[in-house]
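Peer 1: No letters, just coordinates:
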């Protein structure tokens, strides 16, 4: 019995130490820009394993030097309640569950067409996952994501969260952050993006590698127009 209790105590201590490590990392991000994220390092390793080389384009841009058009477009596309929620949009999660249940029901009737599964994660949740967590999908990892989401919201301002997100999110194969994306797709700085260009970049975020290969897709063009129409009501932090 003492051995079991000792083992449980060690597990608890390790868990607390890990949470403290994460919290300290996040607190430091209030003043220090993260050099890389767990997701980026995972992508770099995958590239190295597959090709023997790493393609990585990224250039940090301060919040004030990223065009408001891109901030509005990303909020309108990814998380329209970003400025007001506490890190988790429970209504969006509930709606995502309902959409996914319907998609799976339709897929059972037509097995040849796999269901399109959509998430309800906020920008803060996406940042928590990409910054510090692996890509595995388990209840334990989802629980850790929620803990990190709360820490981000408590320790960083909304502007800082959005700044880190826009500078680290993937926008193509080896393309990370707003500046690299603006240069890669439009040969201009992220400070000079038009509303249409910003909307197009925002629409790519759920599947940037796929859209990078199909820039002329009808879905991309149609979704861009939808986000353009929503951008006017997107609230910036």
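Peer 2: Looks like it arrived, so ask away. The structure displayed is predicted, hence computed values, not measured ones.

Peer 1: CA atoms for contacts and neighbours, from now on please.
Peer 2: Will do.

Peer 1: Quick one: list the elements packing against the helix ranked longest in the chain.
Peer 2: In the chain, taking DSSP state H as the definition, the longest helix is helix 2-28. Packed against helix 2-28, as judged by 3 or more C-alpha pairs under 8 Å, 6 or more residues apart in numbering; DSSP states H and E, are the following elements: helix 139-155.

Peer 1: one step back: in the longest helix of the chain, what's buried?
Peer 2: Across helix 2-28, burial judged by 16 or more other C-alpha atoms under 10 Å covers 19, 22, 23, 26, 27.

Peer 1: Now for the third one: which residues touch it?
Peer 2: Under the criterion of C-alpha atoms under 8 Å, 6 or more residues apart in numbering, the contact partners of residue 23 comprise 148, 151.

Peer 1: Presented hereafter is structure B, for comparison with structure A:
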């Protein structure tokens, strides 16, 4: 027995039934005591940096969902821990964040300028998508430029057509329509004579206040086919061309409609341009005006010399009577001087004007008998 061992601690191995009869038991063999080796020291563990403790959720803070019964277990009471000294926190070094590597781009080395870096950026390498976009932009630009050019051409064409329409259709039609309703206050020939120093006397009157002798005399002297043609006497034009081809004095073939168009709308000088406009306005007034209005406008705008325009001013200036009181001879003399009113005189006619006036009186009688002035005079119309 180990002297250091307490006998009370040694178990009794003799069975209980033989313990009374037997001799005192022999001492049991001493058990082998294993040698105790000292424990190896544990490796020191570096003190970890304590993290901030998460807040504990109490049972009271947990809200029971609607319709769920409360928990049968009583709320857990945590033992209060003794106050421990607050650990000293050691600040860990800040973590370093590495940015993702950027794509390499062409950046030219800065030029060594004394006054700083250049303001104009250097060209960078273009990618395939940039080239496609640049190509599309050029195509769209070409299309836009093409549209602009086409619009300019169409715009110029439409502008030209509009100007021509206004100048040759709208304005003349409006002008002729206005003179259909009232007599023009003045003409270009009146303005020219006023600029030359003449005193203009112009008193328009309606045709019913004119003598029928002056209407028949003018038709007989100037345009015998006035009521039958449409503004142009083709037979008279052919006769004038044959006479002019033989030589001698130039013979005219203008109708009363042509002379009315020239007196009201155009200038007196002879030219092919004026003749072209005269043809256009003649056709216009023949289409828009009745024959009665054409002869009325002609008699109110014709020149009779010395600044007298219109048959009313000529009758009062030459014979001292109104246009309604003219006799057949007076009317014939006024009609005889119409081709050259500033050279010939109706009040004191020469031999040529007398012969011409006598011929006009005879032809005016024929016009009345044959009723060739019925388009202008109501009294000559057959009943």
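Peer 2: Noted; the coordinates are in hand. Everything numeric here is computed off the predicted structure, so don't read it as measured data.

Peer 1: Please say which position in the first structure residue 326 of the second structure maps to.
Peer 2: Mapped onto the first structure by TM-score structural alignment, residue 326 of the second structure lines up with residue 193.

Peer 1: For residue 182 of the first structure, see how far away the nearest residue to that match once chain neighbours are set aside is.
Peer 2: The shortest distance from residue 193 of the first structure to any non-neighbouring residue, by C-alpha to C-alpha, 6 or more residues apart in numbering, is to residue 67 (6.2 Å). Residue 67 of the first structure sits at a distance of 11 Å from residue 182 of the first structure (criterion: C-alpha to C-alpha, to the nearest Å).

Peer 1: Please enumerate the shared neighbours of those two.
Peer 2: With C-alpha under 8 Å, 6+ apart, residue 67 of the first structure and residue 182 have common neighbours 190, 193.

Peer 1: So which residues of the first structure form strands?
Peer 2: Along the first structure, counting by DSSP state E, strands occupy 170-172, 175-176.

Peer 1: Present these as a markdown table; the columns should include mean neighbour count and distance to residue 133 of the first structure.
Peer 2: Listed next are the strands of the first structure as a markdown table, based on neighbours: other C-alpha atoms under 10 Å; distance: least, C-alpha to C-alpha, whole Å:
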| stretch | mean neighbour count | distance to residue 133 of the first structure |
| --- | --- | --- |
| strand 170-172 | 25 | 15 |
| strand 175-176 | 23 | 17 |
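
Peer 1: So which of those is nearest residue 197 of the first structure?
Peer 2: Nearest to residue 197 of the first structure, of all the strands of the first structure, is strand 170-172, at 13.2 Å by C-alpha to C-alpha.

Peer 1: The closest one vs the second structure, average distance?
Peer 2: Compared with the second structure after fitting, strand 170-172 of the first structure deviates on average by 0.4 Å (mean C-alpha distance after the TM-score superposition for the first structure).

Peer 1: And that strand, what does it pack against?
Peer 2: Right, strand 170-172 of the first structure is packed against helix 178-186, helix 208-213 by 3+ C-alpha pairs under 8 Å, 6+ apart.

Peer 1: Quick check: buried residues in the shortest one?
Peer 2: Along helix 208-213 of the first structure, these residues count as buried under the neighbour rule (16+ other C-alpha under 10 Å): 208, 209, 211.

Peer 1: Which residue is the nearest non-sequential neighbour of residue 205 of the first structure?
Peer 2: In this structure, residue 205 of the first structure finds its nearest non-sequential neighbour in residue 171, 6.3 Å apart by C-alpha to C-alpha, 6+ apart.

Peer 1: Show me what that neighbour aligns to in the second structure.
Peer 2: By TM-score structural alignment, residue 171 of the first structure lines up with residue 304.

Peer 1: Wait, its match touches residue 315, no?
Peer 2: No - the pair residue 304 of the second structure and residue 315 fails to qualify as a contact (C-alpha atoms under 8 Å) at a distance of 9.4 Å.

Peer 1: ok, back up a step: by how many degrees do the longest helix of the first structure and helix 139-155 diverge?
Peer 2: 40 degrees (axes from the mean of the first three to the mean of the last three C-alpha atoms, to 10 degrees).

Peer 1: rewinding a little: residues contacting the match of residue 171 of the first structure?
Peer 2: Per C-alpha under 8 Å, 6+ apart, neighbours of residue 304 of the second structure: 310, 311, 314, 334, 337, 338, 341, 342.
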